Structure formats: C-alpha cells, structure tokens
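Chemist: need a 3D model of the following:
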Amino acid sequence: MILEEIPSPPLGEFGRIARFFKPLAAGFPGARGLRDDAAVFGVPEGRELVVTTDAMVAGVHFFPDDSPADIAAKLMRSNLSDLAAMGAEPLAYTLVTALPRGLDESWLEGFAAGLGEDQRQFGIALAGGDSVSTTGPITLSVTAFGLVPSGRALPRWGGRPGDRVFVTGTIGDAALGLEIAYGRLDIPDGETRAHLLRRLRRPDPRTTVGPRLIGLASGAMDVSDGLVADLGHLCEESGCAALLRAGTVPLSDSARGAIDGDPVRLALAITGGDDYELLFTAPPSARDALAALAADSGVAITEIGELNPGPPGEVTVLDAAGATLPLARRGWDHF
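Modeler: Okay, here's the model as predicted:
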C-alpha cells in the first residue's frame, strides 16, 4: 500500500504573520510582538523622527521572477537610502504586502529571510504592517522610521550658488544592469555582468555617511530617478541651476567597461536611476572634511559639479571635452 503525502493546509493571514514576520519584530519592543493593531514607541530627547515610504510593484520596480530575497533587499534599501539622505539613523519600519492568493509560501520564506538579513546588517527592525491579497501584481510598501538630531535633518532646498555638487559611491551600475536584465546590452564578461546586476538588485544605501553629512552638506537627497533628474529636483527646491561635469561622475570599473566610450551608454548611466547613492551640495570649505569622511567610512565621495545662479532646476551637462552632452531624457518619471 502506498501512502500519499497529504499537503499541509495554507497558513492563512495570521499564520503567515506568526511564521514569517513575528521573528522580524522580536528586536523592537515597540512592535509589541505584532499582537496589537499598532506599534507604540517614543523618540529620545533631543531627537526627531524622520519618516519615509516607498512602494514597489512587480513589473515596474522588479522582475516578477527575481529572487524574493533580492526583492526584499531592494525594498528595504530604497527606504534606508531615503533616511540616509535626511541624515537619519535607521530605527524601525512597517511593511505592507499585497500578494496573489496562489503565491507559494516558499516565496514568503525567502522574502522574510531577505528582510532579516538586511535588518541585521543595517540595524533596523519590523514594527508592524498589513497583509492583503490582490488579483494584480505583487505590490509591496515599506514605511521606514529614522532618528535625527532635533532641527538638523538635511533638506533638499539648502543649496546655494557657489556650492559644489558631490555624490557618493558610483553611478550608472543599476541602469546598465537593467539593460542587461532586459537583454538589450550584451556584456560577455561574467564578472562585469554580475556586478552590474547585483547593483540593480541590491543597492548600497549610504547609512554610514548620511548622518555624518549633518553640518557639512547644505542640501541632500538620494539618486533614485537618475543623477541628472535628481540634481534638477535639488536645484529646483534650492532655487538655482547646476553645472554637471559628466567626465567627473564616478563610475565603477564594470560600468566603465560596459560604457566603453559610448556617449549613448554614458548618457544612460547618468540618467537611468536606481543608484541609491547620496547626492548633496556643500560649500568649497567642506572639501577637506568630506575627504576625511570618505576615508573614514570607506565610501567614495566625488565632486561632480557646482550650483550657479539660473533658472531653478536647470542642469547643464558637459562631456569630458567641455561640450554640452545631449540627453534624450533627464531621468525616470512614473507618469
């Protein structure tokens, strides 16, 4: 007689919460073990709460067949990058998942494991959230909370003519990685391909740099829609224009090899988005302190341009020869 294995019944909403998400809240007392309808926590004296929300939709922000751990990492890190851009240190986050009814629970297991890995790496914990079913694509949203000294959160609007423009890390890896993922860019070298795809799927939020820009940066934001577009946003809020020298924009060895001198690919790199690097302005007098911060943190900080009087939001991009670089677009726009 052959005994057939009887499949386990689905966990259901509360079973999923208990199995996959309650362990993620164990390190944050304000989550109350996910046993209540809301979290409860205070803010230490002399600190303010910074709150940011980012959402991701399958087919728009990630490929439906991406690893659930990679999806979790990108969701978490895009929010951590927003906190860093305000000078805030991570504290906690809430999570909303809208998932198709037929989604296998192994997907949730991988997703929760990815969140847990990033919680340990970046010092943040789950405070609560909601889970619903959907007949549409997977839709995910995180609201992240961070702490910043009272009155010291970094603004977008603090830049002034004469300030220099700086960026952390490298630009363009994710945009080139997306072209690889779509099959529109053929990169034979496996190591180069892997680096560009990793930067697309797992950006590096600069949480060790952002809080230390307080007192140095005049204006700041992170690069999500593309370097040129986001510099335009910063300038618009600051009421000035900017000059961006494309030849000074920091590129990884992988990006440099993929671009290979092609001006179209260079334009893609500086407009493509998903870099999640910090873009900020600072007076020239801050250069030495920023160099010291880069050396201490191990995160490169590169001067790439300057703010000038001019139409708010206007960004002039020059190539390495000093000629205006033609751009088909400035960056990503959802609408």
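Chemist: contacts and neighbour counts: CA atoms only from here.
Modeler: Fine.
Chemist: name the element Leu266 belongs to?
Modeler: Assigned by DSSP states H and E, Leu266 belongs to helix 263-271.
Chemist: Gly42 too?
Modeler: For Gly42, there is no enclosing helix or strand under DSSP H and E.
Chemist: before we move on, back to that, from the contact counts, what lies against the helix or strand that the helix holding Leu266 is followed by?
Modeler: Sequence-wise, the next helix or strand downstream of helix 263-271 (DSSP H and E) is strand 278-282. If contacts are counted by 3 or more Cα pairs under 8 Å, 6 or more residues apart in numbering; DSSP states H and E, strand 278-282 sits against helix 68-85, strand 164-168, strand 219-222.
Chemist: what packs against the very next helix or strand once past the shortest one?
Modeler: Which is strand 219-222. Next helix or strand after strand 219-222 toward the C-terminus (DSSP H and E): helix 227-238. Helices and strands touching helix 227-238, by 3+ Cα pairs under 8 Å, 6+ apart, are strand 219-222, strand 241-245, helix 263-271, strand 315-318.
Chemist: pick the most buried one from the helices and strands packed on strand 278-282.
Modeler: strand 219-222 (a mean of 29; mean count of other Cα atoms under 10 Å).
Chemist: which residues sit against it?
Modeler: With Cα atoms under 8 Å, 6 or more residues apart in numbering as the test, strand 219-222 has contacts from 81-82, 85-86, 154-159, 230, 234, 276-282.
Chemist: can you tell me the closest non-neighbouring residue to Asp208?
Modeler: Careful, residue 208 is Thr and not Asp. The shortest distance from Thr208 to any non-neighbouring residue, by Cα to Cα, 6 or more residues apart in numbering, is to Ser297 (6.7 Å).
Chemist: re the thing from before, counting contacts, what elements does the helix holding Leu266 pack onto?
Modeler: Under the contact criterion of 3+ Cα pairs under 8 Å, 6+ apart, helix 263-271 touches helix 173-181, helix 227-238.
Chemist: quick one more, to check against the first:
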Amino acid sequence: MASSSSGEFDLIARYFSRPVRRSPLGGGDDCALLAPAAGMQLAVSSDMLVEGRHFLSTVDPASLGHKALAVNLSDLAACGAKPLAFTLALALPAMDGDWLQRFSQGLYALADAHGCELVGGDTTRGPLNICITVFGEVPAGQALLRSGARAGDELWVSGTLGDARLALEVFRGTAQVPSEVFAAARARMEGPTPRVALGLALRGVASSAIDLSDGLAGDLGHVLKASGVGATLDADAAAQCVAARAQQPALLDAAGWRQLALAGGDDYELAFTAPPAAHEAVLAAAQASGTAATRIGRIEAEPGLRIVDGRGQAIANERFASFDHFG
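Modeler: Next up, the predicted model:
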C-alpha cells in the first residue's frame, strides 16, 4: 500500500495487514500481482462510498466495513464471478483506533466468508470516503452480462427489494414504522447480502444479469439497452418482494409498495433473465444458493420498459426513476 507518513504506515500495519496468498508480492509492495487460473478471465469492479451520500455518519463502523465490500461483491455476483481479492482506498478525517478496529473487523469478516483477500490500496486524510476495487474470476466465455437478454426470456429478481429505502425514509423523518420493521429494514440498508452464491449457480442458466444499486426499474433499463430488447414488468409482483410488506401489509398502499420495490435503490440484489425452458433450473439455483427468486416479468422484442399492475394495467414509468448522483 502506498504511504507517506509513519502514522499512515502504522495505521495500515495495525488494521489492514494480513498474510496474502494470491499475490506473490504480498500486500506491501507498490502493486499486487494477480493471475487467474488457466481458462479463467478476471472480473474487476470498483465502487465508492462517500459519507453523507452513501451512508450516514451514525452507521456502525463494522456494518460500514461489511457494506463497503458487499457492494463490490454484488457486482461480481452479477457477473457470475468468484471473488479473489480486493484493494482498499480509504480517506479518513482523523485516525480513530476504535473506529478502524470495528471497520476492519466488519470488512474482514465478509472477506473471509468469500475467500477474498485484501492485497493493497492507499490511505489519506480527508472527508470519510471508501473506495474498493474487487477482483474475481469466471470461466472464459461464461460471464453473465447485461447484453444477453432475449425476447421471450423470463425476468427474475433475487431476495427482497425496497427495505433499504424504507429505512432511509425513517431516518429522514418522512416515514414512521414499528420498531421491529425499522430494525429489519435498517439491517438490510447497512448490511446487504451480496448474492455471490446465486450468481455462480446462474452461470449457464441465466441469459443476463445486473446488480440492483440504483433501483429496479432504472437498473433494468441498462439490461434492456445493452440487449436491444424491451420488457413488461409486473410492479405488484415486484412489490411482493418488499420484506416489510410481509411484516406489516397495511403499512403502505399498493402505490407505496411499488415505489419501494421499483425505485428504492441500495438493494444489492440481482435482476436476471432466463429462457422459459430454464425456469426449473432457476428455481434449483435459487434453492442451492439459499436465495429467494421471484419472476416479475418478461423480455419482449419491442424496445422500452412497460410497467403494469397485477391486472395488466399500465403504470407510468416516470414514477420509478432510478437514483442519479448528478440528476
């Protein structure tokens, strides 16, 4: 890891130095050296988390360490890639040993669960900012891509939707929910589960995939554009995936549940497509990975996204705009 002061060296050595197996140089040189296994391709992705934009100042440091890596592992999951290693670039306003200890514990706990090693990075003083680059491997030609959806495919989503957005609205003071509902939603907001096992199980089954970070409707649009197709999305089927709905079905009206599911963001689930003939294989992959999968629509030849309710009646797309940092 690059450094410029004894304090920074000490920070790195104390909180972010462990033996590294995947790089022959270890984690203390100017570069890490990684080589995929024979017949494999490297999958690489970066995500940045900025205080006040991606997380609240009150978040538990261990949860933040978990989430910082989880959002990157979610990208590997969408590619069907197995995690290998990651780098960490960390800007800190001050050196707080207790905060760093908890942050690194949360970070390493998730890294160890996925066999993913920290192999380098950088630290500096500045507003709290966390940038991770993650490396994975996937058999050559087997990566799940956004460009593989075909007319006739079924559209699926993993896990639950909208919980993080519900927690955010409670923090903002724009929503009030029972304490147990808030606790569950907050856990999903601050500690998302990267669907790596499902992504691996979907290789050779799914035709396309994307991870959901900015909202289902908007992220799905990236798949449709890359694949040159359109889709009809059942908003009520997607709304059934909001975990809080099972706890408190009367908490919101139908429009409120749809809004959480389609435009909530920060879900880090997978949206993916697969041919109808692979329907049972999708369910088997979901069961094998311990992840729920819900069919929420279909891919069509006509370009564009058409959103309907459970009766097939059209709903205006404008209600479900995805998050845009510069919008």
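Chemist: what value does the TM-score take for this pair?
Modeler: For this chain pair, the superposition-based TM-score is 0.92 by TM-score structural alignment, normalised by the length of the second structure; 318 aligned residues with a Cα RMSD of 1.7 Å.
Chemist: picking that back up, mean shift between the helix holding Leu266 of the first structure and the second structure?
Modeler: Taken over the aligned residues, the distance from helix 263-271 of the first structure to the second structure averages 2.1 Å (mean Cα distance after the TM-score superposition for the first structure).
Chemist: in that helix, what's buried?
Modeler: Within helix 263-271 of the first structure, the residues that count as buried by 16 or more other Cα atoms under 10 Å are Arg265, Leu266, Ala267, Leu268, Ala269, Ile270, Thr271.
Chemist: find the nearest non-adjacent residue to the residue nearest the centre of the first structure, please.
Modeler: Residue closest to the average C-alpha location in the first structure (Cα atoms, centre = their mean): Ser78, at 2.8 Å. Distances taken as Cα to Cα, 6+ apart place Tyr276 nearest to Ser78 of the first structure, at 6.6 Å, with adjacent residues excluded.
Chemist: contacting residues around the equivalent of the one you found over in the second structure?
Modeler: Mapped onto the second structure by TM-score structural alignment, Tyr276 of the first structure lines up with Tyr268. Going by Cα under 8 Å, 6+ apart, Tyr268 of the second structure touches Val71, Ser74, Pro192, Thr193, Pro194, Arg195, Asp211, Leu212, Ser213.
Chemist: reformat those as TSV; add distance to Leu155 of the second structure.
Modeler: As requested, those are exported to TSV (distance: Cα to Cα, whole Å):
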residue	distance to Leu155 of the second structure
Val71	22
Ser74	18
Pro192	22
Thr193	21
Pro194	19
Arg195	17
Asp211	13
Leu212	14
Ser213	17
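Chemist: quick one: the helices in the stretch 1-150 of the second structure?
Modeler: Applying DSSP state H, counting those that start in this stretch to the stretch 1-150 of the second structure gives helices spanning 6-15, 61-79, 97-113.
Chemist: for Ile299 of the second structure, find the nearest of those helices.
Modeler: Ile299 of the second structure sits nearest to helix 61-79 of all the helices of the stretch 1-150 of the second structure, at 18.1 Å, using Cα to Cα.
Chemist: state the distance from the equivalent of Val148 of the first structure over in the second structure to Asp253 of the second structure.
Modeler: In the second structure, the residue matched to Val148 of the first structure (TM-score structural alignment) is Val138. Between Val138 of the second structure and Asp253 of the second structure the computed distance is 43 Å (Cα to Cα, to the nearest Å).
Chemist: ditto for Leu69 of the second structure
Modeler: From Leu69 of the second structure to Asp253 of the second structure the distance is 34 Å (Cα to Cα).
Chemist: which residues does Asn72 of the second structure contact?
Modeler: Applying Cα under 8 Å, 6+ apart to Asn72 of the second structure gives the contacts Ser45, Ser46, Asp47, Ile132, Thr133, Val134.
Chemist: and it, how close does it get to Ala81 of the second structure?
Modeler: Using Cα to Cα, we find Asn72 of the second structure at a distance of 12 Å from Ala81 of the second structure.
Chemist: also Asp30 of the second structure?
Modeler: For Asp30 of the second structure, the distance to Ala81 of the second structure - Cα to Cα - is 26 Å.
Chemist: now swap in Pro61 of the second structure and tell me
Modeler: Pro61 of the second structure is 27 Å from Ala81 of the second structure, by Cα to Cα.
Chemist: how about Ser322 of the second structure?
Modeler: The spacing between Ser322 of the second structure and Ala81 of the second structure, counted by Cα to Cα, is 26 Å.
Chemist: ok, now Asp234 of the second structure?
Modeler: Distance, Asp234 of the second structure to Ala81 of the second structure, using Cα to Cα: 29 Å.
Chemist: ditto for Pro249 of the second structure
Modeler: According to Cα to Cα, Pro249 of the second structure stands 36 Å off from Ala81 of the second structure.
Chemist: and those two? which has more neighbours close in?
Modeler: Using other Cα atoms under 10 Å as the criterion, Pro249 of the second structure and Ala81 rank with Ala81 on top: 29 against 14.
Chemist: how much space between Asp333 of the first structure and Leu318 of the first structure?
Modeler: In this view, Asp333 of the first structure and Leu318 of the first structure are 23 Å apart by Cα to Cα.
Chemist: of these two, who's got more company?
Modeler: Neighbour count, other Cα under 10 Å: between Asp333 of the first structure and Leu318, Leu318 has more, with 18 against 9.
Chemist: show me what the more buried one lines up with in the second structure.
Modeler: Match for Leu318 of the first structure (TM-score structural alignment): Val308.
Chemist: in this structure that match contacts Asp234, no?
Modeler: Yes. Contact criterion Cα atoms under 8 Å: Val308 of the second structure and Asp234 qualify, at 5.2 Å.
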